[in-house]
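> Kindly return the folded structure for what I paste below:
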Amino acid sequence: MAFNKLTDNGSTTPAGLVAASLAHALALFVAVSVGANISGGHVNPAVTFGAFVGGHITLIRSLLYWVAQLLGSVVACLLLRLATAGLETSAFSLSSGVGAGNALVFEIVMTFGLVYTVYATALDPKKGNIGIIAPIAIGFIVGANILAGGAFDGASMNPAVSFGPAVVSWTWDNHWVYWVGPFVGAAIAAVVYEVFFINPSTHEQLPISADY
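Down below sits the predicted model:
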């Protein structure tokens, strides 16, 4: 929205994509950090789903988190519309020449990278001191993924991020991609990390405050 304001709704440029990736990386770093000791700082239904698949969070808590995440996104978009004097919070969309199948693969791969990073730096019982850098590592992988996929489908990786703008603008074209892709990618990452890197015989249920 800031880019659109500065460029009078001009086309996205490489510099604009870099600015967006940095903004997302830094904001997510802070969001995860400030929420880590309270709720685990998920802020993403796909991350919550990945933690659920790996047995780190209960189904009931997952459902509550999803409701909170979606409501937070909608409220944020409404506040943005109010604060910017009615500027549109555009829904995520596919770029020209990018099909739903292409975007689905992108979202699966990018979310796999995100949730794998969450597991490696935050959920793995063997993480040790590496857990200290979990929030910034998570922010960095999201920023990197936006640089890679932003020009193709917006690089959501987060159903809540896509849901709020879709509700406020009431635009639902290909919206399913931004749910199916992240959830599939998160599930694959959770299964891969649990099966290959966390020993089931020594794995202990982590408290929710330790999710990350």
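> Could you use CA atoms for every contact and neighbour count after this?
OK.
> what about the most centrally placed residue in the chain, distance to Ser39?
In the chain, the centroid-proximal residue (Cα atoms, centre = their mean) is Asn158; its distance is 3.4 Å. Distance, Asn158 to Ser39, using Cα to Cα, to the nearest Å: 17 Å.
> now Leu78
Distance of Leu78 to Ser39, computed by Cα to Cα: 24 Å.
> Need the nearest residue in space to the residue nearest to the centre of the chain, chain neighbours excluded.
Nearest-residue entry for Asn158: Asn44, 5.4 Å, with adjacent residues in sequence omitted and distances by Cα to Cα, 6 or more residues apart in numbering.
> before we move on, what about Leu26?
Leu26's closest residue in space is Gly139 (Cα to Cα, 6+ apart), at 6.3 Å.
> still on that earlier bit, and the residue nearest to the centre of the chain, how close does it get to Ile130?
Remark: distance between Asn158 and Ile130 (Cα to Cα) = 24 Å.
> what's the answer for Gly143, then?
20 Å.
> what's the following helix or strand after the longest helix anywhere in the chain?
Looking across the chain with DSSP state H, the single longest helix is helix 59-83. Where DSSP states H and E defines the elements, the next helix or strand beyond helix 59-83 is helix 100-118.
> thinking again about what came up before, okay, now the residue nearest to Leu26: neighbour count?
Other residues lying near Gly139 total 24 when counted by other Cα atoms under 10 Å.
> and this one, so I can compare the two:
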Amino acid sequence: MPRIAIGSPAEFGHADTLKAALAEFISVLIFVFAGEGSGMAFNKLTDDGSATPAGLVQASLAHGFALFVAVSVGANISGGHVNPAVTFGAFVGGNITLIRSVLYWIAQCLGSVVACLLLKFATGGLETSPFSLSSGVSVWNALVFEIVMTFGLVYTVYATAVDPKKGNIGIIAPIAIGLIVGANILAGGAFDGASMNPAVSFGPAVVSWSWSSHWVYWLGPFLGAGIAAAVYQVFLTDSTHERIPTADF
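I've put the predicted structure just below:
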């Protein structure tokens, strides 16, 4: 494992770090606005009807497309994490300092909250639905879902965006990341909403002030991300390659 870096407190005021945090804020805002907005649009079109397979497909496509764009537009500035769990995975793998990670986490959560507030205003006061567990799904079932789905997401990030040997495959990293999230929503959306992203869960929870089982949507993604980063770094990364700078992630 590469050495985990804490970083210097001076990073908090460094121009590049602040620009990167702003890029994360904007990318998450774009992603959450489209993803949560698609759910609100579905509810409006169905008069708040019950969930349907069509709604699940709509959520999968909206989140997959929006994440592809959000990662792409942030890649050259912040690395396009768009997810506190991805940032944590980058930290575990030694690709970002703890100080920079903290700034990213704050920016990502603020981006999600602002997106949900904008949606509430734009829709005339409609609430963004908080993530919740489906009937018959326990917190432990949901925790496993979030761990496995986020493992797949962060493993994909490492394989297509972080690995020094990625070569031309890095070109398709944003779309690969969007596709794995869309696929995971099809797999887990009916059970726990398939968050894989603590910021995505945080915004609706703040705006609706509903925190039921919210810890699952933090612990699961962070565990899955940490495991994926450790597995890729220890068993699959060639130790002769230099660690890539954060800006290229």
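> tell me the contacts of the residue nearest to Asn158 of the first structure?
Shown in contact with Asn44 of the first structure (Cα atoms under 8 Å, 6 or more residues apart in numbering): 66, 69, 158-161.
> run the last query once more with 7 Å
The contact partners of Asn44 of the first structure, taken as Cα atoms under 7 Å, 6 or more residues apart in numbering, are 69, 158, 160.
> Would you check the span in the second structure matched by stretch 41-59 of the first structure?
Aligned using TM-score structural alignment, stretch 41-59 of the first structure spans residues 80-98 in the second structure.
> out of all of them, which helix in the second structure is the longest?
Using DSSP H to define each element, the second structure has its longest helix at helix 15-45.
> tell me the angle of the very next helix or strand once past that one relative to helix 15-45?
On the C-terminal side of helix 15-45 of the second structure, the closest following helix or strand by DSSP H and E is helix 53-74. Here helix 53-74 of the second structure points in a direction 160 degrees away from that of helix 15-45 (axes from the mean of the first three to the mean of the last three Cα atoms, to 10 degrees).
> Verify the stated contact: the residue nearest to the centre of the first structure with Gly181.
No. Asn158 of the first structure lies out of contact with Gly181 (Cα atoms under 7 Å); the separation is 9.3 Å.
> Look up how far Gln233 of the second structure lies from the equivalent of Ala151 of the first structure over in the second structure.
Matched to the second structure by TM-score structural alignment, Ala151 of the first structure sits across from Ala190. Distance of Ala190 of the second structure to Gln233 of the second structure, given as Cα to Cα: 32 Å.
> ditto for Leu56 of the second structure
Counting by Cα to Cα - Leu56 of the second structure and Gln233 of the second structure are separated by 34 Å.
> With Gly136 of the second structure instead?
Gly136 of the second structure is 37 Å from Gln233 of the second structure, by Cα to Cα.
> Likewise for Ala62 of the second structure?
Distance, Ala62 of the second structure to Gln233 of the second structure, using Cα to Cα: 31 Å.
> Which residue of those two possesses the greater neighbour count?
Ala62 (22 against 19).
> residues contacting that one?
Applying Cα under 7 Å, 6+ apart, the residues near Ala62 of the second structure are 34-35, 38.
> what sits up against stretch 25-33 of the second structure?
Residues from elsewhere that reach stretch 25-33 of the second structure (Cα under 7 Å, 6+ apart): 66-67, 70-71, 74, 82, 107-108, 110-112, 114-116, 119, 200.
> what about 8 Å?
63, 66-67, 69-71, 73-74, 80, 82-83, 104, 107-112, 114-116, 118-119, 200.
> try stretch 190-197 of the first structure
Here stretch 190-197 of the first structure has contacts from 50-51, 53-54, 115-116, 119-120, 200, using Cα under 8 Å, 6+ apart.
> residues of that stretch that come out buried?
The neighbour-count check on stretch 190-197 of the first structure (16 or more other Cα atoms under 10 Å) flags 190, 193-194 as buried.
> Relative to Asn129 of the first structure, how far out is the spatially closest residue to Ala27 of the first structure that is not a sequence neighbour?
Once flanking residues are discounted, Ala27 of the first structure sits nearest to Gly139: 7.6 Å by Cα to Cα, 6+ apart. Relative to Asn129 of the first structure, Gly139 of the first structure is positioned 18 Å away (Cα to Cα).
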